[in-house]
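1. Provide a 3D model corresponding to the input given below.
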Amino acid sequence: MENKTTIHDIAKALKIDASTVSRALNNSPRVSQKTKDRIMAKANELGYQRNLLASNLRKSVTNTIGVIVPRISRHFFSSVISGIEETAYDAGYNVIICQSLEQLDRERNIVETLLANRVDGVLLSVSMETDEYGHLLKMKNNGTPFLFFDRHCEIEGVNSVLIDDFQGGFDATEHLILNGCKNIGHFSGPQELAIYRNRTAGYRKALEKHKIPYRSELVLRSSLMENDGSEGAKTLLSLPYKVDGLFSANDIAAIGAMKYFKNEGVKVPENIAIVGFSNEPISAVIDPSLTTIDQPGFQIGQIATTLLLEEIGNPPSAKANMAKTTILKSSLIERDSSKK
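-> Prediction:
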């Protein structure tokens, strides 16, 4: 194995003290710029590489943040990650990205691994199974700053950056009502997660505003995968009255429903108008194109990272242990699937 250049080799070559070399490499104000330049030049010439891990462990910071998302394949989460990485990179931080695949056990293991790797903070969107918060409380008690984005749990003193899911659900449903729909189905996700409770609450509020009775048999809960969408579509078609609208809490299940309707000869939007949620890229290219609620993923990533880095830099005092929730607006993108 080749011998790695050390600060002692640089010191020997320049006939100066090793502690001066160390200070210069750490950009200490106690070393003049002229000396720093000489040392840097010699370090580069000898091929010196700082052992960042060792120096970080001494300072007990790793300049690394962990990010846990349910699925990287979802366009929304990949756009959040882009916002996180750009903001973290500009601040000199590395990012470790992990996916829970919607499993609580996997989420627990990831948190353990990130803590063992001594990350400086964690950004987290919880899995659909997360109904128990022991692993999250462990981070909190450990003093590791963390922050929720998109999907959160009510944990005292933990910040969240969220979409206005209630407004999104309301806008989607009202759009269907204004396009003449009376019997509107709704695909919702696990009720443990506030995002799905809030999207459903928006759906109910729009019905109430337009004096349309709420019918529980029109609200179907699932994991919102594509096959859940086709199963849901089948259920809606089996009802004794004609369902003429559908608001799905994500695009994937909406697309599953559209495929099923197409196979059954049910025309979208003529027979049933559909609105999704999250503006996956495929929603613009399928036929008919899918009306959906767009979420500012990149911006969520930027804001969440900025807040986390602030917390890493200035740990909150006990007095300031109030959770801050930042809520961003979503917007309806009208396409062909809802134009009656």
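2. make it CA atoms for all contacts and neighbour counts henceforth
-> Will do.
3. Could you give the separation of the helix or strand in which H175 is found from the chain centroid?
-> Using DSSP states H and E, H175 sits within helix 165-178. On the basis of C-alpha atoms, centre = their mean, to the nearest Å, helix 165-178 sits 23 Å off its chain's mean C-alpha point.
4. what does whichever helix or strand comes after it contact?
-> The helix or strand immediately downstream of helix 165-178 is strand 184-188, counting by DSSP H and E. Defining contact as C-alpha atoms under 8 Å, 6 or more residues apart in numbering, one finds that strand 184-188 is touched by 173, 176, 196-197, 199-200, 203, 218-222, 224, 229, 232, 236, 243-249, 253.
5. With stretch 22-32 instead?
-> Residues outside stretch 22-32 that contact it (C-alpha under 8 Å, 6+ apart): 7, 20, 35-36, 39-40.
6. any idea which of those is the one closest to S100?
-> Checking the contacts of stretch 22-32 against S100 with C-alpha to C-alpha, the nearest one is I7 at 41.8 Å.
7. which helices and strands sit right next to the helix holding H175?
-> Applying 3 or more C-alpha pairs under 8 Å, 6 or more residues apart in numbering; DSSP states H and E, one finds that helix 165-178 contacts helix 194-209, strand 245-248, strand 273-275, strand 292-294, strand 331-333.
8. Try it again at 6 Å.
-> Packing partners of helix 165-178 (3 or more C-alpha pairs under 6 Å, 6 or more residues apart in numbering; DSSP states H and E): helix 194-209.
9. Buried residues, the helix it packs on. List them.
-> Using 16 or more other C-alpha atoms under 10 Å as the test for burial, helix 194-209 gives 194-207.
10. another one to check against the first:
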Amino acid sequence: MNNKPTIHDIAKALGIDSSTVSRALNDSPRVTRATKDKILAKAEELGYQRNMLASNLRKNITNTIGVVVPRISRHFFSSAIQGIEETAYLAGYNVIICQSLEQLEREKKIVGGLLANRVDGLLISVSMETMNYDHLEALKNSNIPLIFFDRHCDIPGFSNVLIDDFKGGYDATQHLISKGCKHIAHFSGPQELEIYKNRFEGYKAALKRNNLTFKEEYVISSRLMEQDGYISMRKLLAKKLPIDAVFCANDLSAIGAMKHTKELQIKIPDAIAFVGFSNEPVSSVIEPSLTTIDQSGFEIGKIASELMLKQILTKETPQKGQTILIDTHLIERNSSKK
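-> Next up is the predicted model:
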């Protein structure tokens, strides 16, 4: 097995001290340009590669950012990762991507592992189970920048980059009302999470503005997987309520709800109209196509990454975090075109 060439091999080939080789490779002003050129040429000839990890660890940096998302398979999160990675790459940083699968214990282990690997910063969209933030508060003691994105966490000193979920929920409900709907149900996510609470509040605000009565029995909460939407729709229709529309807090639950509705041969949107949230790629190709609230995952990832890099490079630890809201817009498709 061939051993990788070291600075000692370069020094031996040139008949000089290994310390001079090390200084030249680190561009030290103590070594002349002519000697540097000679050493760099020999290093290339021998196929020498610097151990950047060891070098960075000596400087107490790794040029690596950790990213934790609930599910990489979700279009929103894959788009956010794209925005994060592209911004980090241009700044000379690598990205380690992990997924919690919406599990708190898994998230804790991932965060611990990223800290052990000495990432320079952490971007996280917390899991649905994350109600206790002790494992994230620990980053304060490590002086590692932490940015929350998509899902809000209220920890002093840490910033949030979020979708304007209230406006998205409001616009979705207002759109259904503009189509003549008066009995609008809402399939929500866990209310402990700010994003679903804000979408719910937007829904209620639109009802209030249009003098429509809010009714608790029109609201069903779940983890918003496709099967949850299917089951929620079955529960809703079993109540025999005069439903003429459903605003779902994500597209997957809307797709599941529409599937059950179609199985019962209830016409969409004539009898019941639907609006989802997140603009998953599948929402434009299902039948009927799903009206949804678009949220720019790429833009959120880009802004969160820029904020993170600024904190890393300036070594500033903000006493008070900031919250950046990214706008949403409604995409009308056939599921609500009455």
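11. TM value for the aligned chains?
-> Once the chains are laid over each other, their TM-score by TM-score structural alignment, normalised by the length of structure 2 reads 0.97; 338 aligned residues with a C-alpha RMSD of 1.3 Å.
12. Tell me the one among the contacts of stretch 22-32 of structure 1 nearest to G83 of structure 1.
-> M40 (33.2 Å).
13. Okay, and I97 of structure 1 sits in which element?
-> Here I97 of structure 1 is covered by strand 94-99, with elements defined by DSSP H and E.
14. and for that strand, what are the contacting residues?
-> Under the criterion C-alpha atoms under 6 Å, 6 or more residues apart in numbering, residues 64-71 lie in contact with strand 94-99 of structure 1.
15. same deal with stretch 155-165 of structure 1?
-> For stretch 155-165 of structure 1, the external contacting residues (C-alpha under 6 Å, 6+ apart) are 147-150, 195, 198-199, 321-329.
16. Farthest pair within the residues you listed?
-> Maximum pairwise distance in the contacts of stretch 155-165 of structure 1, criterion C-alpha to C-alpha, is 28.4 Å, between R199 and N321.
17. Need the three-state assignment for L212 of structure 2.
-> At L212 of structure 2 the chain is in coil, as set by DSSP: H, G, I helix; E, B strand; the rest coil.
18. In contact with it, which residues?
-> No contacts exist for L212 of structure 2 under C-alpha under 6 Å, 6+ apart.
19. let's go with 10 Å and repeat that
-> Neighbouring residues of L212 of structure 2 by C-alpha atoms under 10 Å, 6 or more residues apart in numbering: 177, 182-184, 204-206.
20. try Q49 of structure 2
-> By C-alpha under 10 Å, 6+ apart, the contact set of Q49 of structure 2 is 4-7, 43.
21. Please check the contacts of stretch 22-32 of structure 1 and keep the buried ones.
-> 7, 20, 36, 39-40.
22. Max pairwise distance over the residues you listed: which two?
-> So, these by C-alpha to C-alpha: farthest apart are I7 and K36, at 13.1 Å.
23. what do the two both touch?
-> 20-21, 25.
24. and those, which of them are in helices?
-> Per DSSP state H, helices hold the following members of the shared contacts of I7 and K36 of structure 1: 20-21, 25.
25. between the residues you listed, which is closest to I312 of structure 1?
-> So of those, ranked by how close each gets to I312 of structure 1 (C-alpha to C-alpha), first place is L25, at 24.0 Å.
26. rewinding a little: with distance to N56 of structure 1 as new columns, can the shared contacts of I7 and K36 of structure 1 be given to me in JSON lines?
-> Below are these laid out as JSON lines (distance: C-alpha to C-alpha, whole Å):
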{"residue": "T20", "distance to N56 of structure 1": "19"}
{"residue": "V21", "distance to N56 of structure 1": "17"}
{"residue": "L25", "distance to N56 of structure 1": "14"}
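27. Can you add distance to D164 of structure 2 and give the contacts of L212 of structure 2 back as CSV?
-> Listed next are the contacts of L212 of structure 2 as CSV, based on distance: C-alpha to C-alpha, whole Å:
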residue, distance to D164 of structure 2
I177, 20
K182, 24
H183, 25
I184, 21
K204, 15
A205, 14
A206, 15
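28. now for the helix or strand harbouring I81 of structure 2, which elements pack on it?
-> Per DSSP H and E: I81 of structure 2 is located in helix 75-90. Judged by 3 or more C-alpha pairs under 10 Å, 6 or more residues apart in numbering; DSSP states H and E, the packing partners of helix 75-90 of structure 2 are strand 64-69, strand 94-99, helix 297-314.
29. List the buried residues in the longest one.
-> Judged by neighbour count (16+ other C-alpha under 10 Å), helix 297-314 of structure 2 contains these buried residues: 297-309, 311-312.
30. how big's the offset between it and structure 1?
-> Its matched residues in structure 1 lie on average 0.9 Å from helix 297-314 of structure 2 after superposition (mean C-alpha distance after the TM-score superposition for structure 1).
31. Distance from that helix to the middle of the chain?
-> On the basis of C-alpha atoms, centre = their mean, helix 297-314 of structure 2 sits 12 Å off its chain's mean C-alpha point.
32. Past that helix, which element shows up next along the chain?
-> strand 323-326.
33. Thank you kindly, that will do.
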